[in-house]
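Quick one: sequence plus predicted model below, questions after.
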Amino acid sequence: MPRPSSNPSAKHGPVTLATVARRAGVSPQTVSNAINSPDLLRPETLERVRQVIDEMGYRPSRAAQTLRSGSSRLIGYGIQPTPPGTAGAVMDRFLHALSDAADEAGYRILLFASPPGGPSLDGYGELLAQHEVDGFVLSGTERGDPRQAWLAKRGAPFVGFGRMWSGRPLGDWVDVDGAAGTDAAVEHLVALGHRKIAFLGWERGTSGAGDDRAEGWLRAMRRNGLPTRGRRGQSSVNDIEAARAGAAPLLDGGATAVVAASDVLALGCYRALRDRGLAPGRDVAVVGFDDSPTAELLSPGLASVAQPLEDVGRQCVRLLLARITAPDAPPERILLEPSLIVRDSATAPPAADR
């Protein structure tokens, strides 16, 4: 036999602001103040009203709040389909971190579909026209991205997870210092005794983040006086099989260690090593980037550069809300430091030195 519901709305209809006010013995305006302007109430009154709100399970109408405040308390985020074989789990972690940070600030993330094939304006104009969001978080901010200039022209608040990489810098952004990450990976390998350290990345000029990570490798190699000629391999896309082909000349050229621009590229390097009867970690050290969930599941575990995605999410929300509050304030840009997670793929000196 079904148990009776303890939810007051099940017995007496929907819980409204007026019913909460009657239960708490205060005016509807006092309940509204408890939700929207708690600093206006005496502590004991605020506590009593909040207790009744919790007991009755009252949830304010978002539509009514939007009409009163002019704010939807929604942040738009265009999500693109993730092709097979790419590091979609990294963006999933970012989206989770972004949602947590928005929740803490009293906002929600509104997802809308963006078409595949790079950033587009689809969806942004419709949401702005209908006043459904207070601002946007952008990711995948690569060269030629039209969104920043389009949103800035319309006075729409936005923040980017990633730099613009080309053209006149616009808006606020939060990014991870990819060059610092690959620099740290090279220094770790040098400390193990490696000198023939290769880099496996994307084609030059196709990805700002990819070029940034390549620059960190190059910087560290030059600082240590190590040769770079013939040590840079390329993969046209973030795809395991393409990376497998891109790693082949590096391994055939005698590299004792490979720093990859992503964990997907590192996995391609694993396959290229096994094609040659070699073992990652034992015969050639491998370091990835992103510290995806796959990294610690591989055998051997993949050393990887971890992005501080929780901090990225928090900072994106903070900058966006600051921009909503002060539209004319100078832009703020934050570059966060990644960290190298050492695992068995990068703990041994070159095989010839053992």
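Yep, it's here. Numbering: from 1, shown residues only.

Please count neighbours and contacts with C-alpha atoms only from this point.
Noted.

any idea how far residue 139 is from the residue nearest the centre of the chain?
For the chain, residue 94 is the residue whose C-alpha lies nearest the centre (CA atoms, centre = their mean; 3.3 Å). For residue 94, the distance to residue 139 equals 10 Å [CA to CA, to the nearest Å].

need the strands for the chain, in chain order.
Ranges of strands in the chain, per DSSP state E, are 74-79, 108-113, 135-139, 158-161, 172-176, 197-202, 232-235, 257-260, 285-289, 303-306, 333-336, 339-341.

Use this one as the comparison:
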Amino acid sequence: MGEGENVTAGFREARPSLAQSVTISDVAEAAGVSRQTVSNVLNAPDRVRAETRERVTRAIADLDYHPNHLARSLRASSPRMIGCRILPVHAETVAAIQDRFLHALTEAGQECNHHVLLFAAADVAAETGQCTALWRAGAVSGVVLYDITQDDPRPGRLAAAGVPFTAFGRTAASTERYSWVDVDNAAGSASAVDHLVAAGHQRIGFLGWPEGSSVGDARAHGWLLAMDRHGLLAGSHRLDVRGDDTTTSGTTLMTKLLNKPGPPTAVVAATDTLAVGALHAVRDHGLYPGRDIAVVGFDDSPAATALDLSSVRQPIEEVGRLVMAEVLRLTGRSPGADGEPPAEPLHRLLAPELVVRASSTPLQGSTPAGLDPRSLRL
């Protein structure tokens, strides 16, 4: 963020009353610069142009801003902790991904002599409140955000409060204003479609979540784009079914597809949870995964390995390493840091990897058993 750049409206809050403490973000907004520029004026004024330095100094005086030296001192002597909320688990896939991420984050922190402080919170409002309180008390050097949604308020709120953070995931807007690492979910679904087309499939269904989830929508979009790229989009809307991320829902959705006129010969599921449910439906219909109908999941959970299910694997270990490195950089505690961290946030989109197993073996030109060959016409 440039030193003369205004803070976006999404990150602005009302000017504080006299009864409220003035923050560095208030000064940045009043001066029309970034928080980093205000910090430079206070700690390394030689880095800032004279005219900008004068504008910031005037805003500091007008707002009667006093840096919280106590909090700064506490953070300097903090127990080298990074805060992260642990989410309630509603599905096996969610548990597996969260567990892998927290392990990767913890291992990356330990390599830099830092530890992860896990805490629970009822909702995102409580989470941002706890993150801010922990940071201001000097209990953590920074925080990590997990499970970001399209209109997630947490990045804006933490930025306004001055809390150093890095996110796993990104919002739909203002992503340039904070550091994030994300997985290209659309590319993952598209790679599954490409694999199935190469195996001889043309009628490829999709089992997904209801619209509104950034991750779920991205995975559905990848399926749609790949189907269009292969010229298979006509009539594919009938093969796109959505439901909750449970095995029961996966069974119900797959049963609905198998009972349609012209059922699919393959399906891509938004999660392994849905894919496991789909496998139940396939077997309930007397069909065999891979031979009669191909099934591909997403997340490569332990269930995928156990059931020989093809699945898209997220590079969670790399995500954890990058997220930890970035939050430490932002706190000025990364190895080799020389004081103020650079102002440019990290934006990294990682490609997932398709792991092919028996559930999606090639058709090799044969007609799937148990399906009417006439139903394969588009």
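Received it, and whenever you're ready, just let me know what you need. Remember, it's a predicted structure, so these values are computed and weren't measured experimentally.

TM between them?
The TM-score (TM-score structural alignment, normalised by the length of the first structure) is 0.75; 285 aligned residues with a CA RMSD of 2.2 Å.

quick revisit: can I get the strands of the first structure in JSON lines with distance to residue 17 of the first structure and mean neighbour count?
Below are those laid out as JSON lines (distance: least, CA to CA, whole Å; neighbours: other CA atoms under 10 Å):
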{"stretch": "strand 74-79", "distance to residue 17 of the first structure": "22", "mean neighbour count": "21"}
{"stretch": "strand 108-113", "distance to residue 17 of the first structure": "22", "mean neighbour count": "16"}
{"stretch": "strand 135-139", "distance to residue 17 of the first structure": "28", "mean neighbour count": "22"}
{"stretch": "strand 158-161", "distance to residue 17 of the first structure": "33", "mean neighbour count": "25"}
{"stretch": "strand 172-176", "distance to residue 17 of the first structure": "38", "mean neighbour count": "23"}
{"stretch": "strand 197-202", "distance to residue 17 of the first structure": "56", "mean neighbour count": "27"}
{"stretch": "strand 232-235", "distance to residue 17 of the first structure": "59", "mean neighbour count": "22"}
{"stretch": "strand 257-260", "distance to residue 17 of the first structure": "56", "mean neighbour count": "31"}
{"stretch": "strand 285-289", "distance to residue 17 of the first structure": "51", "mean neighbour count": "31"}
{"stretch": "strand 303-306", "distance to residue 17 of the first structure": "46", "mean neighbour count": "27"}
{"stretch": "strand 333-336", "distance to residue 17 of the first structure": "41", "mean neighbour count": "17"}
{"stretch": "strand 339-341", "distance to residue 17 of the first structure": "49", "mean neighbour count": "20"}
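
Let's have those strands in a markdown table, adding distance to residue 126 of the first structure.
Shown next, in a markdown table, are those (distance: least, CA to CA, whole Å):
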| stretch | distance to residue 126 of the first structure |
| --- | --- |
| strand 74-79 | 11 |
| strand 108-113 | 11 |
| strand 135-139 | 13 |
| strand 158-161 | 16 |
| strand 172-176 | 23 |
| strand 197-202 | 34 |
| strand 232-235 | 37 |
| strand 257-260 | 39 |
| strand 285-289 | 36 |
| strand 303-306 | 36 |
| strand 333-336 | 28 |
| strand 339-341 | 39 |
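
Nearest to residue 220 of the first structure, out of those?
Closest approach to residue 220 of the first structure among the strands of the first structure (CA to CA): strand 197-202, 10.4 Å.

okay, the angle between that closest one and strand 285-289?
Computed by axes from the mean of the first three to the mean of the last three CA atoms, to 10 degrees, the angle separating strand 197-202 of the first structure from strand 285-289 equals 40 degrees.

burial count for residue 104 of the second structure?
Residues near residue 104 of the second structure, counting by other CA atoms under 10 Å, number 20.

Map it onto the first structure.
The equivalent of residue 104 of the second structure in the first structure is residue 97 (alignment by TM-score structural alignment).

Same question for residue 280 of the second structure.
By TM-score structural alignment, residue 280 of the second structure lines up with residue 271.

before we move on, what about residue 349 of the second structure?
Checking TM-score structural alignment: residue 349 of the second structure goes with residue 335.

Now do the contacts for the spatially closest residue to its match that is not a sequence neighbour.
Counting by CA to CA, 6 or more residues apart in numbering, residue 175 is the residue found nearest to residue 335 of the first structure once chain neighbours are left out, at 5.0 Å. Going by CA atoms under 8 Å, 6 or more residues apart in numbering, residue 175 of the first structure touches 161-163, 312, 334-336.

Show me where the stretch 51-200 of the first structure has its helices.
Assigned by DSSP state H, counting those that start in this stretch, the stretch 51-200 of the first structure shows helices spanning 62-69, 88-104, 124-129, 147-153, 178-191.

sorry, back to before: just checking, the match of residue 349 of the second structure touches residue 172?
No: if you go by CA atoms under 8 Å, residue 335 of the first structure and residue 172 don't touch, sitting 11.3 Å apart.

ok, now how distant is the match of residue 104 of the second structure from residue 43 of the first structure?
In this view, residue 97 of the first structure and residue 43 of the first structure are 32 Å apart by CA to CA.

go on, residue 220 of the first structure?
Distance from residue 220 of the first structure to residue 43 of the first structure, by CA to CA: 57 Å.

More neighbours: these two, which one.
Shown here are residue 220 of the first structure and residue 43; by other CA under 10 Å, residue 220 has more neighbours (20 against 10).

What separation do you get for the aligned partner of that one in the second structure and residue 57 of the second structure?
Aligned by TM-score structural alignment, residue 220 of the first structure pairs with residue 226 of the second structure. Here residue 226 of the second structure is placed at a distance of 54 Å from residue 57 of the second structure (CA to CA).

Same question for residue 316 of the second structure.
43 Å.
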